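[1] Provided below are the primary sequence and the corresponding predicted coordinates.
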Amino acid sequence: MSTMVPVLMSLLLLMGLANTQYGRYSLSFHYIGVSRPKEGYPSFQVTGYLNDLAFLHYDSESQVAEPLGPWTQVKGMVDWENETQLQMARENTFMETLKDIIGYFQDGGDHTLQGKFGCELQDNNYCGAFWTYIYNGQEYIKFIREIPAWFPRQTKAVFTKVKWESEGSVQAAKAYLEQECPQMLRNYLQYSKTFLDRQDAPSVSFTSQEGPGNIKTLKCIAYNFYPGPVSMYWTQEDYPLETDEWGDIILKEDGTYHSWVTVKVPSSDIGPYFCHVQHSSLAQTLTVLWNEGQESGAETAS
């Protein structure tokens, strides 16, 4: 029994690694620091993302790194005590950088620094990474792996480039993006593919609004779907209608998406009008009939 357990664990690990072979996945971290935070808001916070889903949060108020969403139920993926210590150290470095940049500009007032970095895997192979800083809403400096070097995007960022490169950050950043980050992502995928690969079919609802000139706007809303890519359009019977507006595909707090599409039609025309939704969770296009007065109803893909 004692020799069988390690063998089984090895097989399970290999199976987990094998499951990461196909698909495109990303790991990224978004940092934000503010020089004068409003009361009740942290001066520093970070959110970690696997693909588009937030799995980690830390801020200067709680000073605790914590799992988010379905990852609150996952055990063993992250050593949260170690992660807390790591984020505390990064907080100190990040806020010191913000202080330095404010000094370079010699400007008082409220200032914000954002840092975004991460990597991607395609079929378990490293396929890209990024690292950039944004100061007061404008890109400040970014890392170019191919050189490698920090590339200033604002004049004052030359001071940051000189400071960081004199401290040896170029090789450290390159090694993180090309080695440490991809390996971390591979490890996380052993625990996370169930969430990242899921397919949630869209539900559909309608609204309508009378406008000037005897024109009516029909809106078809798709919601509660995952992943994000979706295609929507209207037809009158079998004839496609010109789209008035497309809504952005927006990620909600519950980890699903919603979007919408509208058309303008004569107020006197009762149709029939159909909304069509195409999504990876559906074996075929979801087609839903709009009826006058149906706005409170909804259809769910089967």
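    Right, received. Where do you want to start? What you see is a predicted model; the values in this text were computed from it and never measured.
[2] going forward, measure contacts and count neighbours with C-alpha atoms only.
    Noted.
[3] which residue ranges form the helices in this protein?
    4-18, 80-105, 157-166, 169-175, 181-196 (DSSP state H).
[4] which outside residues touch the third one?
    This points to helix 157-166. Helix 157-166 has contacts (Cα atoms under 8 Å, 6 or more residues apart in numbering) with 101, 104, 140, 141, 149, 150, 151, 152, 170.
[5] cool, and the first one?
    Judged by Cα under 8 Å, 6+ apart, the contacts made with helix 4-18 from elsewhere in the structure are 186, 190.
[6] same thing with the last one?
    Outside helix 181-196, the residues that touch it by Cα under 8 Å, 6+ apart are 16-17, 19-20, 26-27, 50-51, 53, 70, 74, 77, 118-121, 124, 126.
[7] what inclination does that helix have with respect to helix 4-18?
    Relative orientation of helix 181-196 versus helix 4-18 (axes from the mean of the first three to the mean of the last three Cα atoms, to 10 degrees): 90 degrees.
[8] Alongside the first one, take a look at this:
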Amino acid sequence: MSTMLPVLLSLLLLVGLANTQDGRYSLRFHYTGVSRPKAGFPSFQATGYLNDLAFLHYDSNGQVAKPLGPWTQVKGMMDWEKETQLQKAREDTFMETLKDIMNYYQDGGNHTLQGRFGCELRDNNYCGAFWTYIYDGQEYIKFITEIPAWFPRQTKAVFTKVKWEREGSVQRAKAYLEKECPRLLRNYLQHSKTFLDSKDAPSVLITSQEGPENIRTLKCDAYNFYPRPVSMYWTRPGIPVETYEWGDIALGEDGKYHSWVMVKVPSSDTGPYLCHVQHSSLAQTLTVPWNQGQESQAAGDQ
């Protein structure tokens, strides 16, 4: 037997958890290169993110940098022709790096290289950056801005470190992360804070499932919320209930998040049990009850 409890919320932010309103914003890029892509799939693709929202995409098939999501309606934030040329140049360099690494390992098979780099501002001031490469799912080399230097994470990455440092990569990487990236982010924010500061309150769904050994599973799902930070937990009235399992906070294709929390209780226990959800879009903690055989709805203050 299953009890389903949908709760749809649409109120604006009053108070809540830490979020983009505390003055933190990030710009990051994710690059992926594949030595032997499947038919029809690009060998290289790049996606740009402001906070956790994708705003730019480029790949080797189309070879055109394009805006994504609400940024398709934004005018003046970027010169997309220049951005296309930049991404083409980065594609060439990135795929050359992939070939170099394969040569270091003397392996001409199917391999994947990923690049992750970006920076963060807090109250409009630079507060951190990162740059790392991942080869076949394992960290290969990363940049340490404090030294500054490229730090090998695999044995063969020493060859990459020597090559890049001989070419002056250390100075360029440090200048990009600490100066150019924050400059770009400040410029992008002039056109993007409306989207980045938006709030979407969670919908909540409770399900109950009978299991073996007279144990019932209660699962509380929160979905369609933004931004990412969320807190979820179960109680009986006034008594915390030990959590059996938490779900990851997952980002959907629509730019909204989903998570869940699960507890195990005796099948003979009819409740009530309470699922609590805290999110920056809510004026107060949302508390949703479960009672065996009973459906109920709840919504936060509008």
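    Okay, I see it. Given the structure is predicted, the values throughout are model-derived calculations rather than measurements.
[9] Give me the TM-score for these two chains.
    After superposition, the two chains reach a TM-score of 0.89 (TM-score structural alignment, normalised by the length of the first structure), with 282 aligned residues with a Cα RMSD of 1.8 Å.
[10] Now residue 276 of the second structure: closest residue in space, sequence neighbours ignored.
    In this structure, residue 276 of the second structure finds its nearest non-sequential neighbour in residue 287, 4.5 Å apart by Cα to Cα, 6 or more residues apart in numbering.
[11] Tell me the residue in the first structure aligned with the one you found.
    Correspondence of residue 287 of the second structure to the first structure, assessed by TM-score structural alignment: residue 287.
[12] Quick one: residues contacting its match.
    When contacts are counted by Cα under 8 Å, 6+ apart, residue 287 of the first structure touches 274, 275, 276, 277.
[13] Tell me if I'm right that the last one and residue 230 touch.
    Read it as residue 277 of the first structure. Yes. The pair residue 277 of the first structure and residue 230 passes the contact test of Cα atoms under 8 Å, sitting 7.2 Å apart.
[14] the more surrounded of those two?
    Comparing residue 277 of the first structure with residue 230 by neighbour count (other Cα atoms under 10 Å), the higher total belongs to residue 277, at 25 against 19.
[15] hmm, back to that, pick the one among the contacts of residue 287 of the first structure closest to residue 177 of the first structure.
    Ranked by distance to residue 177 of the first structure (Cα to Cα), the contacts of residue 287 of the first structure are led by residue 277 at 37.6 Å.
[16] ok, now which ones touch that closest one?
    Contacts of residue 277 of the first structure by Cα under 8 Å, 6+ apart are 222, 230, 231, 232, 233, 285, 286, 287.
[17] Now do residue 138 of the second structure against residue 30 of the second structure, distance only.
    Distance of residue 138 of the second structure to residue 30 of the second structure, given as Cα to Cα, to the nearest Å: 15 Å.
[18] which of these two has more neighbours?
    residue 30 (16 against 12).
[19] What about the closest residue in space to that one that isn't next to it in sequence, how many residues nearby?
    The shortest distance from residue 30 of the second structure to any non-neighbouring residue, by Cα to Cα, 6+ apart, is to residue 116 (4.9 Å). Residue 116 of the second structure has 16 neighbours, counted by other Cα under 10 Å.
[20] Ok, residue 173 of the first structure next?
    Other residues close to residue 173 of the first structure by other Cα under 10 Å number 20.
[21] next one: residue 136 of the second structure
    Counted by other Cα under 10 Å, the residues lying close to residue 136 of the second structure total 12.
[22] Let me know whether it touches residue 109 as I believe.
    No. Counting by Cα under 8 Å, residue 109 is not a contact partner of residue 136 of the second structure; they are 11.3 Å apart.
[23] Buried by neighbour count: which residues of stretch 226-241 of the first structure qualify?
    Neighbour-count burial for stretch 226-241 of the first structure, counted by 16 or more other Cα atoms under 10 Å, picks out 226, 227, 228, 230, 231, 232, 233, 234, 235, 236, 241.
[24] before we move on, the earlier item: could I have the PyMOL command that selects the buried members from the contacts of helix 181-196 of the first structure?
    Selection of the buried residues among those in PyMOL, burial being defined by 16+ other Cα under 10 Å:
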select buried, resi 16+19+20+26+27+50+53+118+119+120+121+124+126
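[25] Residue 205 of the first structure corresponds to which position in the second structure?
    In the second structure, residue 205 of the first structure lines up with residue 205, judged by TM-score structural alignment.
[26] hang on, isn't that match packed against residue 221?
    Yes. Using Cα under 8 Å, residue 205 of the second structure is in contact with residue 221, at 5.0 Å.
[27] Now for the nearest residue to residue 292 of the first structure once chain neighbours are set aside, how many residues are close by?
    In this structure, residue 292 of the first structure finds its nearest non-sequential neighbour in residue 270, 7.0 Å apart by Cα to Cα, 6+ apart. The number of residues packed around residue 270 of the first structure, counting by other Cα under 10 Å, is 12.
[28] And residue 270 of the first structure, how close does it get to residue 242 of the first structure?
    Applying Cα to Cα, the value for residue 270 of the first structure to residue 242 of the first structure is 17 Å.
[29] cool, and residue 87 of the first structure?
    Relative to residue 242 of the first structure, residue 87 of the first structure is positioned 50 Å away (Cα to Cα).
[30] In terms of neighbours, single out the busier of these two.
    residue 87 (21 against 13).
[31] Quick one: residues in contact with stretch 92-100 of the first structure.
    Residues contacting stretch 92-100 of the first structure (Cα under 8 Å, 6+ apart): 33, 35, 44, 112, 113.
[32] Let me know the closest of those residues to residue 210 of the first structure.
    When the contacts of stretch 92-100 of the first structure are ranked by distance to residue 210 of the first structure (Cα to Cα), residue 112 comes first, at 43.2 Å.
[33] hang on, the closest one packs against residue 33?
    Yes. With contact defined as Cα under 8 Å, residue 112 of the first structure counts as touching residue 33 (5.7 Å).
[34] Those two: which has the busier surroundings?
    residue 33 (24 against 18).
[35] you'd agree that one is up against residue 60?
    No. The pair residue 33 of the first structure / residue 60 is not scored as a contact, 9.5 Å apart, by Cα under 8 Å.
[36] so what sits against both of those two?
    Common neighbours of residue 33 of the first structure and residue 60 (criterion: Cα under 8 Å, 6+ apart): 43, 44, 45.
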